[in-house]
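Visitor: Here is my input, please return the structure:
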Amino acid sequence: MTEAEIIHLLQEYKAGTITEDDAVKKIVDVPFEEMRFAEVDHHRELRQGMPEVIYAAGKTPAQVRDIFYSLYTHSEGNLLATRAEREHYEKVREKVPEAVYDETARMIYLDRDERIQRDEAHKILILTAGTSDIPVAEEARLTAYLFGNYVTACYDCGVAGIHRLFAHLPAIKEANVLVVIAGMEGALASVVGGLTDKPVIAVPTSVGYGASFHGVAALLSMLNSCAMGVSVVNIDNGFGAGALASKINKLR
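Guide: Next up, the predicted model:
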């Protein structure tokens, strides 16, 4: 039950349209919905400010549809399903036709919170080393945006042509939080970390040739960064980076 639903319930009780016993029974309902294949957390929005996010990979299209619809009917904030395929999206549209699919980010989402005022003075900047890192970057960008942040992006500015990065120094200086996404040797995070006094969230990607070990080389490089204030999330975890950047941005 959302905060708005609780307020509405109390208003009904005060107006005498429902009894005290009925009001208490509704309020003490379990905070999650048992769906046999999932237990959907309907109190996530109250605790963290955003409804539960669905990880679609490994779920059938029908399962994603039913979970998405459950969240749709029990929450007020923006909805998001990550690592989704078009088959998932087509099923979701059966019950939530206004849902949108982003092919690059592989996300199904519903942007329905018109109350959000995105503060341009506190912006998140997404940087990628190469064009091949854009899918992970778009996952991070869309996540941070749906969490209520003003987000900008600069793509394909890796260290192989470092003058491209320096062209974006004004944007780097203006950003409140930076998300740096790179595969191969993952050097971009250290370079950016040395250029800013703001938090840097590094995202290693699985982009690269054989010895990159599907992102492990970039992960280790980022973990061993000598630049101050660089944190690291898991390989290809654009969602985790976007969510963390949002929390830091709102604190700052």
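Visitor: From now on I want contacts and neighbour counts done on CA atoms only, so please keep to that.
Guide: OK.
Visitor: how deep is the closest residue to S75 other than its chain neighbours tucked in, by neighbour count?
Guide: Once flanking residues are discounted, S75 sits nearest to T2: 6.0 Å by CA to CA, 6 or more residues apart in numbering. Neighbours of T2 under the rule other CA atoms under 10 Å: 19.
Visitor: So T2 is in contact with E45, correct?
Guide: Yes - between T2 and E45 a contact is recorded at 7.4 Å, counting by CA atoms under 8 Å.
Visitor: Any chance you could list residues touching both of these two?
Guide: S75 (CA atoms under 8 Å, 6 or more residues apart in numbering).
Visitor: before we go on, could you also do this sequence so I can check it against the first one:
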Amino acid sequence: MKREDIVSILQAYKAGSLPEGEALDKLAEMPFEEMRFAEIDHHRELRQGMPEVIYAAGKTPEQVRDIFASLYAHSEGNLLATRATREHYEKVLEKVPEAQFDEMARAVYLDRDKRIMRDETHNILIMTAGTSDVPVAEEARLTAYLFGNSVHTCYDCGVAGIHRLFAHLPEIKAANVIIVIAGMEGALASVVGGLTNKPVIAVPTSVGYGASFQGVAALLSMLNSCAMGVSVVNIDNGFGAGALASKINKLR
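Guide: This next block holds a predicted model:
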């Protein structure tokens, strides 16, 4: 719910033009909106600084459209629907024609902060071991960007050709938070963690042959990293990494 809506209700109550009971009823309706298939958390923007993010997988295009439209009407910040398809996007356009679709990130989004000046001195760096990891990286990049951060990327610089990684040492040193995304054995996170004193968020991906077990091998490798300051999110969870990196970046 937009902050000015709450302020307006409180002002009307204080001025005596809105009875106490009606004011309480209006405020009680604001925390979340009950829909037949969802309960939308309209207070999340007030609590966390970003409207509720929609996880589109498993939802019909019509459901994503209606949730997106409700968030659009009751919020001020950027909007994001992750793991979305073009079908989801085409339905969202029926009610929010300004929405955009990032096919690589698999996301429908609305960027209301296109002219915002992002702090380049506090940037998030996203690195991938290989090109196959880029879809997860793009989800992380778009998430961090929509959360108001300056984001840089270095893709396909894994340990199989480690000289490629060393070529990006200036970017590693300049970053405030680093997201490292890798499948296979997930070794890149440990190497980067050993090269920097900045927080490293490791994202295992489901990229790899049979014994990688759809990302479990990389996950366990990253959890067992001996490099100091490496945290780990779930397999293929680019959104979670982008959101966490944003919170860390804004604290530092």
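Visitor: quick one: contacts for the most centrally placed residue in structure 2?
Guide: Taking CA atoms, centre = their mean, the centroid of structure 2 lies closest to T143, which sits 3.0 Å from it. Each residue near T143 of structure 2 by CA under 8 Å, 6+ apart is listed here: 80, 239, 242-243.
Visitor: Then V180 of structure 2?
Guide: 126-129, 188-189, 192, 200-203.
Visitor: Same question for S246 of structure 1.
Guide: Here S246 of structure 1 is in contact with 124, 144, 147-149 (CA under 8 Å, 6+ apart).
Visitor: By neighbours, which of the residues you listed wins?
Guide: Ranking these using other CA under 10 Å puts I124 first, with 28 neighbours.
Visitor: Where does that one sit: helix, strand or coil?
Guide: Secondary structure of I124 of structure 1, reduced to three states by DSSP: H, G, I helix; E, B strand; the rest coil: strand.
Visitor: ditto for M127 of structure 2
Guide: Assignment for M127 of structure 2 (three-state DSSP): strand.
Visitor: dump the residue contacts of the closest residue to H122 of structure 1 other than its chain neighbours.
Guide: Leaving aside its sequence neighbours, H122 of structure 1 sits nearest to N176 (CA to CA, 6+ apart; 5.4 Å). Neighbouring residues of N176 of structure 1 by CA under 8 Å, 6+ apart: 122-125, 198-199, 249, 252.
Visitor: if you set the cut-off to 7 Å instead, what comes out?
Guide: By CA atoms under 7 Å, 6 or more residues apart in numbering, the contact set of N176 of structure 1 is 122-124, 198, 249.
Visitor: Run a quick neighbour tally on K173 of structure 1.
Guide: 15.
Visitor: same deal with A99 of structure 2?
Guide: Using other CA under 10 Å, A99 of structure 2 is surrounded by 20 other residues.
Visitor: If we ignore the residues flanking it in sequence, what's nearest V136 of structure 1?
Guide: Going by CA to CA, 6+ apart, V136 of structure 1 has G238 as its nearest residue, at 5.0 Å.
Visitor: again with V134 of structure 2
Guide: Nearest to V134 of structure 2 is T128, by CA to CA, 6+ apart, at 6.7 Å.
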